[in-house]
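Enquirer: with the input below, show me the fold.
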Amino acid sequence: MIEFKNVTKRYGSKTAVEDASFYVKEGEFFVLIGPSGSGKTTTLKMINRLIPLTEGYIYFKDKPVSDYEVHEMRWDIGYVLQQIALFPHMTIKENIAQVPQMKKWKEADIDQRTAELMTMVGLDPDTYKDRKPAELSGGQQQRVGVIRALAADPPVILMDEPFSALDPITRESLQDDLTALQQEIKKTIVFVTHDIKEAMKLGDRICLFNEGRIEQIGTPEEFLTAPKNDFVQEFIGYQREENETIGEFIRADSAEAEEAVYPLVEESTKIEDAFKVFAEHEAVAVRTAKGNKLLSRRDVFKHLSDKRGDSA
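Expert: Presented below is the predicted three-dimensional model:
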């Protein structure tokens, strides 16, 4: 879907991104992460040509991005900013309708799409569509920002630290909402964050930058079990214990598995072996032999990252 081949971006004598190569698969949630100034946001903005590259090639749907008409390409790439950036003088419906109107959709189709998207993120259309952004909370405004990027049904969504300005409770709620939404819409999402907990929770794969260079690309499991160097280990900030088991993450309030469709694991199963079970069965969750408790892949990452935060 999106491919970088030896991409470099320079500003005069300063190199912001150096020789970056990676491929984002269709339907993948791909996270760009790194310290401030590491090149992650520059990389994101080169995808839709908000920033021009200096060397190399970027391909979108097997075609160099430079071959597209800029405005037409951007219609096919939704964009969600850290600053919510809704038009304050427009209603919520008018904000959502911007790109569909540019693409000359029929008004009835815009109405249907607006109602569908608002319902997806828990905003009743009849209640909210005619309100102005100032009448919504920060979390509600950011939900509108997300679905505005989805309005014209683009295959790709770029998200530049969309939740970083929100309070922790709202931020976690929106992360959960985005996870559920992605399971339904299955878009290709490239997501920038500086928060490793957020990256572990959301990403199918993670690309870690440092001073413009890629240090490691891999699944959350690979970052936890096989960090490539000291920088990666330090950035993750979590030292996995040798005999850590799945049973350590089962809580009294963990949900019970209603159906026997999830792979069965013993509570004594080591974390790295549980990761293998998730991968082999392409499972989003496992159930424990003792107590029939349900433990999702993302639950494991959340608990691991919480432990990382406790030890930081």
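Enquirer: drop to CA atoms for contacts and neighbour counts, all remaining ones
Expert: Will do.
Enquirer: need the contact list for the residue lying closest to Ile236 once chain neighbours are set aside.
Expert: Closest residue to Ile236 apart from its sequence neighbours, by C-alpha to C-alpha, 6 or more residues apart in numbering: Ile196 at 6.5 Å. Shown in contact with Ile196 (C-alpha atoms under 8 Å, 6 or more residues apart in numbering): 33, 235-236, 305.
Enquirer: which of those has the most neighbours?
Expert: When neighbours are counted by other C-alpha atoms under 10 Å, Ile33 leads those with 26 neighbours.
Enquirer: that residue contacts Arg213, doesn't it?
Expert: No. With contact taken as C-alpha atoms under 8 Å, Ile33 and Arg213 are classed as non-touching, separated by 11.4 Å.
Enquirer: quick one: contacts for Pro125?
Expert: Residues counted as contacts of Pro125 (C-alpha under 8 Å, 6+ apart) are 114-115, 118-119.
Enquirer: of those, which belong to helices?
Expert: With helices taken from DSSP state H, the overlap with those comprises 114-115, 118-119.
Enquirer: run this one through as well so I can compare:
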Amino acid sequence: MKVVSITYNNVTIQLSIEEVEFFHKVLLEVQQAIQDGFTTRVGVSPRQARGFFESIIQEIQQSGQRLMDISFSYQEVFVFQHLLSEVCNAIVINNFQIKLGKSEQEAKELLQWVCNVTNEMQALQKARKASYMPSLSNLPKQEEANKCCLEADGYLITFYIRKLLSFKNVVNIFIVLSIDTTQALEFSINSVSRSIEVEELCDFIKNFEKYIEFTDSEFEALAGPFQIFNSSIFQVHTLGKGITSNNEKYTTVEFMLPVANSRHSIMKPFMGVLGAVTFKNIYAFILSMRKILTE
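Expert: The predicted structure is shown next:
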């Protein structure tokens, strides 16, 4: 089991059919041991629990994949936790490993892992309430949030990055795109708080580094925009390079944030800006993000 992404009310977990079948066996043992109090102690009825795991098994089988990313609500994760808590701490199962396919120690380690997931979701929920996100004025008050900025000519992109308590491979980000219009008008786009794998942000950094280190011949060989990052959270592309009046190198950066869901699920509409960013500012941005991710 591996966390792919996590928010205060939803978590996506990478599962194998063997892992789901283990939980199905756990369910059967718990149902047999506590027939009368099952719904109270697990949080759902035996029928609902069976349907829950059988539907996941069917979904993985139909996909034909060995591993599958499956999204669970806050309440659904607690079904995993309650079932594991029963077999680890409450009921007695003779021939534990033979019946379930895992040792008691492995089950306890898995219970701790699931507890970490629910604790993290609770912490994210608490942080969300404390900061009243996405209120821009409250962002600096968010606990355990770091920020790094990409300053362009006419706009500023600020990444607020919060490390999760229990998972080193995932962070939460909140992005603010501020546009410097006139003294009488301010315009900004705030994203929602989203979780993202650290590896993805590292790839984002590496692609930026790769681009600004291109030789003149490599720049000339580019037929169109160079993709720095492309996801449902944000998109970054670069288009050519130049020299400012101060003799600084710059590139034209296109930065986009999703603003709505498409009616027919064809593609999400994005909104953003296109403007010049000096290599100096890109270097500063890369260093600050790398420092946050590696601390």
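Enquirer: quantitatively, what TM-score do the chains reach?
Expert: Between these two chains, after superposing, the TM-score reads 0.28 (TM-score structural alignment, normalised by the length of the second structure); 138 aligned residues with a C-alpha RMSD of 6.4 Å.
Enquirer: looking at the first structure, which helix is longest?
Expert: Longest helix of the first structure, by residue count under DSSP H: helix 168-185.
Enquirer: same for that one, what does it pack against?
Expert: Applying 3 or more C-alpha pairs under 8 Å, 6 or more residues apart in numbering; DSSP states H and E, one finds that helix 168-185 of the first structure makes contact with helix 138-150, helix 196-202.
Enquirer: tell me the angle of the following helix or strand past the longest one relative to helix 138-150?
Expert: Under the assignment DSSP states H and E, the closest C-terminal helix or strand after helix 138-150 of the first structure is strand 156-160. Compare the direction of strand 156-160 of the first structure with that of helix 138-150 by axes from the mean of the first three to the mean of the last three C-alpha atoms, to 10 degrees and you get 150 degrees.
Enquirer: packing partners of strand 156-160 of the first structure?
Expert: For strand 156-160 of the first structure, the packing partners by 3+ C-alpha pairs under 8 Å, 6+ apart come out as helix 40-47, strand 77-80, strand 188-193.
Enquirer: how does it look with 10 Å?
Expert: Applying 3 or more C-alpha pairs under 10 Å, 6 or more residues apart in numbering; DSSP states H and E, one finds that strand 156-160 of the first structure makes contact with strand 29-33, helix 40-47, strand 77-80, helix 138-150, strand 188-193.
Enquirer: same list (the ones you listed) but as TSV, adding distance to Tyr59 of the first structure.
Expert: Output for these, formatted as TSV (distance: least, C-alpha to C-alpha, whole Å):
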stretch	distance to Tyr59 of the first structure
strand 29-33	16
helix 40-47	8
strand 77-80	13
helix 138-150	21
strand 188-193	14
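Enquirer: scan the contacts of Pro125 of the first structure and report the most crowded one.
Expert: The most neighbours, when those are compared by other C-alpha under 10 Å, belong to Thr114, which has 25 neighbours.
Enquirer: distance of Asp176 of the first structure relative to His303 of the first structure?
Expert: The spacing between Asp176 of the first structure and His303 of the first structure, counted by C-alpha to C-alpha, to the nearest Å, is 15 Å.
Enquirer: in stretch 205-216 of the second structure, what counts as buried?
Expert: Of the residues in stretch 205-216 of the second structure, 205, 207-209, 211-212 count as buried by neighbour count, 16 or more other C-alpha atoms under 10 Å.
Enquirer: output those residues in CSV; the columns should cover secondary structure and distance to Val277 of the second structure.
Expert: Conversion of these to CSV gives the following (DSSP: H, G, I helix; E, B strand; the rest coil; distance: C-alpha to C-alpha, whole Å):
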residue, secondary structure, distance to Val277 of the second structure
Ile205, helix, 15
Asn207, helix, 15
Phe208, helix, 12
Glu209, helix, 14
Tyr211, helix, 13
Ile212, helix, 11
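Enquirer: adding distance to Val42 of the second structure, write those out as JSON lines.
Expert: What follows is those, written out as JSON lines (distance: C-alpha to C-alpha, whole Å):
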{"residue": "Ile205", "distance to Val42 of the second structure": "44"}
{"residue": "Asn207", "distance to Val42 of the second structure": "46"}
{"residue": "Phe208", "distance to Val42 of the second structure": "48"}
{"residue": "Glu209", "distance to Val42 of the second structure": "50"}
{"residue": "Tyr211", "distance to Val42 of the second structure": "52"}
{"residue": "Ile212", "distance to Val42 of the second structure": "54"}
